[in-house]
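Engineer: Have a look at this prediction, sequence included:
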Amino acid sequence: MANPEVTRLTLDIDARAKNLKALHDGLVKHLLAIGGDKDTALYLISDAEEYGLERALGVLADQPAAFGLDAAPGPADTAKLTTALKAIESGTLELDKIIRQRDHLLAADNPKHPLTFHYLGRLFNFSSARGEVTYLDNGEKVKMKPVGLSSREKLLRDRDRDR
């Protein structure tokens, strides 16, 4: 018989993951409207997670090319981006917390239960032994390979080093 708490957490995870995906899709749509592309959102989210929202928005204003934009967004667009990024950050933290709670319960019954991760609401397991990610929504397996720094990452690294 399934643990009712695991069932409740799974339903909550599914709902929060869908919401996080919708928030991300909304951010992408807004960035497309102001001259970005789908990767602009990923860069912006990653930068905000790594260095903080205020710093990411400062780089966006001072060096929009670091995020693939030709020009800095105006105040209204910046306000929308700020709201979206705060919601994504909050949603990510909450989803992380609930996934950990469920994994803890599942591991109590099965110590070999693989940990679950997510990226913008898409759930997956990672096997370092096999060097692959298995997505839980469709079972797709993706081999992971080491990568170097992208030109954007080099730009940010060099800029930070020179400060």
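Structural biologist: Great, that's in hand.

Engineer: For the rest of this, base every contact and every neighbour count on C-alpha atoms.
Structural biologist: Fine.

Engineer: State which helix of the chain is the longest.
Structural biologist: When the chain is parsed with DSSP state H, its longest helix is helix 75-109.

Engineer: Give the buried residues for that helix.
Structural biologist: With burial defined by 16 or more other Cα atoms under 10 Å, the residues of helix 75-109 counted as buried are 81-82, 84-85, 87-89, 91-92, 95-96, 98-100, 102-106.

Engineer: Would you mind listing the buried residues in the helix or strand following it?
Structural biologist: Downstream of helix 75-109, the first helix or strand assigned by DSSP states H and E is strand 116-119. For strand 116-119, the neighbour count (16+ other Cα under 10 Å) marks 116-118 as buried.

Engineer: Give me the angle between the following helix or strand past strand 116-119 and helix 75-109.
Structural biologist: Counting by DSSP H and E, the next helix or strand C-terminal to strand 116-119 is strand 122-127. Relative orientation of strand 122-127 versus helix 75-109 (axes from the mean of the first three to the mean of the last three Cα atoms, to 10 degrees): 50 degrees.

Engineer: hold the first one in mind and look at this next one:
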Amino acid sequence: MQNQDFTTTLIVDQSPAKVFAAINNVCGWWSEEIEGSTDKLNSEFDYHYEDVHRSKMKIVEFIPDKKVVWLVKENYFQFTKDKTEWTGTKIIFEISKVGDKTQVQMTHHGLVPEYECYEICEDSWTNYIQNSLRKLITTGKGTPNAAGKPQTENEKKLSSAN
């Protein structure tokens, strides 16, 4: 049986170049608490959300207006038995034209339903891509985690559990 990686897709009116720029503005849609460069091949950046989730990403593919791939080098979840779920997985953004629109397909390769974090991660990624990244692309302003503020209901529950 093949694992089912998490995938979500959105379609917008903006150009592939604008979409690519928005994806690489990680502080603009995922979290204001990103440290490091998010827009160059082989650069690394750190994400952290309170004491709940920390990860280190490396950009391993960077094809302007077409594709970005992050390798999760390190990961820590405070709320799972296996604190390293995500380590070694890849987060892939593929950009393509669909008629006069632009499609973004985000796949978290290796994030599978067997993971303890899957339900929370699925909810969070769906929100970040379908809401925050979409807003950043279409209006120029996303809704990333502000420093120390949870965004999704699941993140709010995790924060209050601390």
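Structural biologist: Now that the structure is in, tell me what you want to look at. What you see is a predicted model; the values in this text were computed from it and never measured.

Engineer: Give me the TM-score for these two chains.
Structural biologist: The TM-score (TM-score structural alignment, normalised by the length of the second structure) is 0.29; 70 aligned residues with a Cα RMSD of 4.6 Å.

Engineer: coming back round to it: can you put the buried residues of strand 116-119 of the first structure in a markdown table and add distance to V6 of the first structure?
Structural biologist: Conversion of these to a markdown table gives the following (distance: Cα to Cα, whole Å):
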| residue | distance to V6 of the first structure |
| --- | --- |
| T116 | 13 |
| F117 | 16 |
| H118 | 17 |
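
Engineer: mind checking how far the helix or strand harbouring L9 of the first structure is from the chain centre?
Structural biologist: Using DSSP H and E, L9 of the first structure maps to helix 4-33. Computed by Cα atoms, centre = their mean, to the nearest Å, the chain-centroid distance of helix 4-33 of the first structure equals 11 Å.

Engineer: Buried residues in that helix, which are they?
Structural biologist: 6, 9, 13, 16-17, 19-21, 23-24, 27-28, 30-32.

Engineer: One more: stretch 44-62 of the first structure?
Structural biologist: In stretch 44-62 of the first structure, counting by 16+ other Cα under 10 Å, buried: 44-45, 47-48, 53, 56-57, 59-61.

Engineer: want to throw the residues you listed into a markdown table with distance to N125 of the first structure and secondary structure?
Structural biologist: Supplementary listing: those in a markdown table, determined by distance: Cα to Cα, whole Å; DSSP: H, G, I helix; E, B strand; the rest coil:
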| residue | distance to N125 of the first structure | secondary structure |
| --- | --- | --- |
| L44 | 24 | helix |
| I45 | 21 | helix |
| D47 | 24 | helix |
| A48 | 24 | helix |
| L53 | 28 | helix |
| A56 | 29 | helix |
| L57 | 32 | helix |
| V59 | 33 | helix |
| L60 | 33 | helix |
| A61 | 36 | helix |
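
Engineer: farthest pair in those residues?
Structural biologist: Taking Cα to Cα, the two most distant members of the buried residues of stretch 44-62 of the first structure are I45 and A61; they sit 15.0 Å apart.

Engineer: What segments of the second structure are helices?
Structural biologist: So, for the second structure - with DSSP H - the helices run 16-24, 26-29, 118-127, 134-139, 153-161.

Engineer: Report all helices and strands that the longest one contacts.
Structural biologist: Right, helix 118-127 of the second structure. helix 153-161 (3 or more Cα pairs under 8 Å, 6 or more residues apart in numbering; DSSP states H and E).

Engineer: Which strands and helices lie in contact with the helix it packs on?
Structural biologist: For helix 153-161 of the second structure, the packing partners by 3+ Cα pairs under 8 Å, 6+ apart come out as helix 118-127.

Engineer: If you count neighbours, what's buried in the helix it packs on?
Structural biologist: By 16+ other Cα under 10 Å, the buried positions in helix 118-127 of the second structure come out as 118, 121-122, 124-127.

Engineer: now stretch 93-102 of the second structure
Structural biologist: Buried-residue list, stretch 93-102 of the second structure, by 16+ other Cα under 10 Å: 93-96, 102.
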